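Engineer: need a 3D model of the following:
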Amino acid sequence: MTDIQLDADGQLRHLLTTEGLPRALITQILDTAESFVPEVGSPPKKVPLLRGKTVFNLFFENSTRTRTTFELAAKRLSADVINMDVATSSRTKGEDDLDTLYTLQAMGADIFAVRHPDNGAAARFAANAAPHVAIINAGDGSHAHPTQGLLDVFTIRRHRPDFENLRVAIVGDVAHSRVAHSTIHALHTLGTTDIRVVGPSRFLPEDAEALGVRATTNTAEGLDQADIVMGLRIQRERIEGDALADVEDYHRDFGLTPANLAHASRQALIMHPGPINRGVEITGDVAYSAQSLILEQVRNGIAIRMAVMAMIAGAPASGRADNTPLAQT
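Structural biologist: As a prediction, the model looks like this:
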């Protein structure tokens, strides 16, 4: 999939997954995003990099954070933004997804942010997109959510930049989480080797060894001296049958609670891609504690999505001899 993501010069053409992205390219995305983060107390930056471009948010699944931050990111790059309401589109009349793509391309689309329940859907869109059209995967099934993975490592880098020495614990429904897969791939590329996935056996990936993570059903063992603890919600929409037999038992055994977090490093930082389910995988007190980065993750999502769209459809930072940050051009 890396081949379809990059152009002949190795620059970003589409963004479908973090798996296989070169470390230099991930670092370039993070550095570019840094240039879009406003100074404390300053208003958000708006730049003309995508003036005259049209971005379609094509979401076949519900979303609050991802769709809204894509919209804000595109508008801050001065693009025109269309949010498609798929529930009221011609898809309900039987129109194929690719016909929707072709129709919107004919209206002058330049970038699609696509969220879809099927694994591989974003790659299918990319393989059939016009040469001038870019596809950004905003989440496809349980496969990948690359901008979320990138904003996760971006958030970590702003606090704990020494990826090689990080101990990261990801707790919850890892098996069905596209976020977990994308974040794990990005962490590995940046040099993190100590990644633990924690949860009941049905929520742990069967290919843990291939993913390069250590899987455990023992929360104390998994969180032991962890520097970063990321909670995940249970992906009920991707699980057949009863996803969880007993919420109270799950919350006690695997929830991000003060008791369970006592096993982590005293300076451990708490993350969660949202939406959070209080009393299931996390408590409200932990979610909004001084150690929590959850709301910062949301804010950083705007900068990351600005960086990705700017690098795909604007002037890539590596293409300028002076390496001036995109936000300053």
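
Engineer: going by C-alpha atoms from here, please, whenever you check contacts or count neighbours.
Structural biologist: Fine.

Engineer: go ahead and confirm Ala226 touches Asn165.
Structural biologist: No: the pair Ala226 and Asn165 does not pass the contact test of CA atoms under 8 Å, sitting 10.7 Å apart.

Engineer: these two - which one has more neighbours?
Structural biologist: Neighbours around Ala226 and Asn165, counted as other CA atoms under 10 Å, are more numerous at Ala226. The numbers are 24 against 13.

Engineer: which SS class is that one?
Structural biologist: Under the three-state scheme (DSSP: H, G, I helix; E, B strand; the rest coil), the conformation of Ala226 reads as coil.

Engineer: show the contacting residues for it.
Structural biologist: In this structure, Ala226 makes contact with Leu166, Arg167, Val168, Ala169, His263, Ala264, Ser265, Ala268, judged by CA atoms under 8 Å, 6 or more residues apart in numbering.

Engineer: out of those, flag the one nearest to Lys53.
Structural biologist: Looking at these and their distance to Lys53, the nearest is Val168, at 38.6 Å (CA to CA).

Engineer: the longest helix anywhere in the chain packs against which elements?
Structural biologist: In the chain, assigned by DSSP state H, the helix with the most residues is helix 294-313. Helix 294-313 is packed against helix 23-34, helix 65-76, helix 146-159, strand 269-271, with contacts defined by 3 or more CA pairs under 8 Å, 6 or more residues apart in numbering; DSSP states H and E.

Engineer: I'd like to know how far the most far-flung residue of the chain relative to its centre sits from Thr100.
Structural biologist: Distance from the C-alpha centroid of the chain, by CA atoms, centre = their mean, peaks at Lys93 (31.2 Å). According to CA to CA, to the nearest Å, Lys93 and Thr100 sit 11 Å apart.

Engineer: Proceed likewise with the subsequent sequence, for comparison:
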Amino acid sequence: MSHHADTALPLQHLLTLEHLPRTQLVALLDLAQRYAEGRDNRQALAGTGICTLFFEASTRTRLSFQLAAQRLGADVLNFDVSTSSTRKGETAQDTLKTIEAMGVRGFVVRHDQNGAVAALAAAANPGSALINAGDGRSAHPTQGLLDMLTLRQAKGDDFSKLKVLIVGDVKHSRVARSDLHALHTLGAGEIRVCAPRTLLPDDGTLDGCTVVADLDAALDGVDAVMTLRLQRERMEEGLVASLDDYHHDYGLTANRLRRAAPDAVVMHPGPINRGIEITDEVADGPQSRVLQQVRNGVAVRMAVLETLLAG
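Structural biologist: From the prediction side, this is the model:
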């Protein structure tokens, strides 16, 4: 896709933030900000059918999309495929086509395989809109947007002076990939990444980032720290020695946080492993924006649904 910053065509689907024009990204954030300030548009999607189609379990993403769609007046269907008749062998594409045939136009899809949502989008009717609610390790665009909204509320909309640190399992994190795409698009001044070598990607994801091995050094003077969830299967795969070792080397504590800028904010996509990525003192402390991220998730998902489906 060509990278023309100002050629924002109407969006049909939201599959990734990579190559999304800056004007479009900012327009989504501006609309979400209005919703975050309490403006509801209860009729924007009245009579529009929206289905949350989750081939992989989720709590906060599914609930906030559900709430966002309801606040816009949509008819919301929840389909948790991981517990449904797809167990009988129906393909994802047949499931999509069946629900489209009922007159549903919006699909919020989560899948454990990279590219699965894009493949469904390619098979969808011309009037349908698909939103990637997380696919494999590749992208989670609405999480990237809600993280940017949270950062913008804390630091203003000029990202060029910001130093942002991402800590943890970037290699397996679709959240990190979407955050990195958005931070680059919004012109973040410096993006630092800190993780065990086994959890750093080697696929170009970190182009334009500074990798800092030592967390204390990485935290020096940063304006925002985004910690990622450590998935416990990384221990079984031998990528992490032990949870205690991980916390010792990469856990964010109140003491460590003092190395960051005094008004630095702390973010985490959730669910949090308390005492591993982050201590209670930091997660529940004055610099934490974790619950604000969740609140912003509803506003961002309203903005995305309206932009794709109200046109």
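
Engineer: on that earlier part again, export the helices and strands packed on helix 294-313 of the first structure to a markdown table and tack on distance to Arg178 of the first structure?
Structural biologist: What follows is these, written out as a markdown table (distance: least, CA to CA, whole Å):
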| stretch | distance to Arg178 of the first structure |
| --- | --- |
| helix 23-34 | 18 |
| helix 65-76 | 13 |
| helix 146-159 | 8 |
| strand 269-271 | 15 |
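
Engineer: now the ones you listed in JSON lines, with mean neighbour count and distance to Ile135 of the first structure?
Structural biologist: Listed next are those as JSON lines, based on neighbours: other CA atoms under 10 Å; distance: least, CA to CA, whole Å:
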{"stretch": "helix 23-34", "mean neighbour count": "19", "distance to Ile135 of the first structure": "16"}
{"stretch": "helix 65-76", "mean neighbour count": "22", "distance to Ile135 of the first structure": "13"}
{"stretch": "helix 146-159", "mean neighbour count": "23", "distance to Ile135 of the first structure": "12"}
{"stretch": "strand 269-271", "mean neighbour count": "23", "distance to Ile135 of the first structure": "27"}
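
Engineer: what's the closest of those to Ala315 of the first structure?
Structural biologist: Of those, the one closest to Ala315 of the first structure (CA to CA) turns out to be helix 23-34, at 11.2 Å.

Engineer: superposed on the second structure, what's the mean shift for the helix or strand following that closest one?
Structural biologist: Counting by DSSP states H and E, the element after helix 23-34 of the first structure in chain order, helix or strand, is strand 54-59. Using mean CA distance after the TM-score superposition for the first structure, strand 54-59 of the first structure ends up 0.6 Å from its aligned counterpart in the second structure, as a mean over the superposed pairs.

Engineer: and strand 54-59 of the first structure, what other elements does it pack with?
Structural biologist: Strand 54-59 of the first structure makes packing contacts with helix 65-76, strand 80-85, strand 111-116 when contacts are defined by 3+ CA pairs under 8 Å, 6+ apart.

Engineer: got those as CSV, with distance to Ala303 of the first structure columns?
Structural biologist: CSV is the format used below for those (distance: least, CA to CA, whole Å):
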stretch, distance to Ala303 of the first structure
helix 65-76, 7
strand 80-85, 17
strand 111-116, 15
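
Engineer: Arg51 of the first structure: which of the ones you listed is closest?
Structural biologist: Taking CA to CA as the criterion, strand 80-85 is the member of those that comes nearest to Arg51 of the first structure, at 7.6 Å.

Engineer: roughly how far does the equivalent of Asp99 of the first structure over in the second structure sit from Gln113 of the second structure?
Structural biologist: Across the two structures, Asp99 of the first structure finds its equivalent in Asp94 of the second structure, going by TM-score structural alignment. Distance of Asp94 of the second structure to Gln113 of the second structure, computed by CA to CA: 17 Å.

Engineer: what lines up with Ala69 of the second structure in the first structure?
Structural biologist: When the two structures are superposed using TM-score structural alignment, Ala69 of the second structure falls opposite Ala74 in the first structure.

Engineer: kindly report the same for Gly297 of the second structure.
Structural biologist: When the first structure is aligned by TM-score structural alignment, the residue opposite Gly297 of the second structure is Gly301.

Engineer: still on that earlier bit, please identify which of the helices and strands packed on helix 294-313 of the first structure is closest to Glu237 of the first structure.
Structural biologist: For these, the distance to Glu237 of the first structure is smallest for helix 65-76, at 17.6 Å, taking CA to CA.

Engineer: please identify the helix or strand for the aligned partner of Ala180 of the first structure in the second structure.
Structural biologist: Matched across to the second structure, Ala180 of the first structure falls on Ala176, judged by TM-score structural alignment. Take DSSP H and E as the rule and Ala176 of the second structure turns out to sit in helix 174-185.
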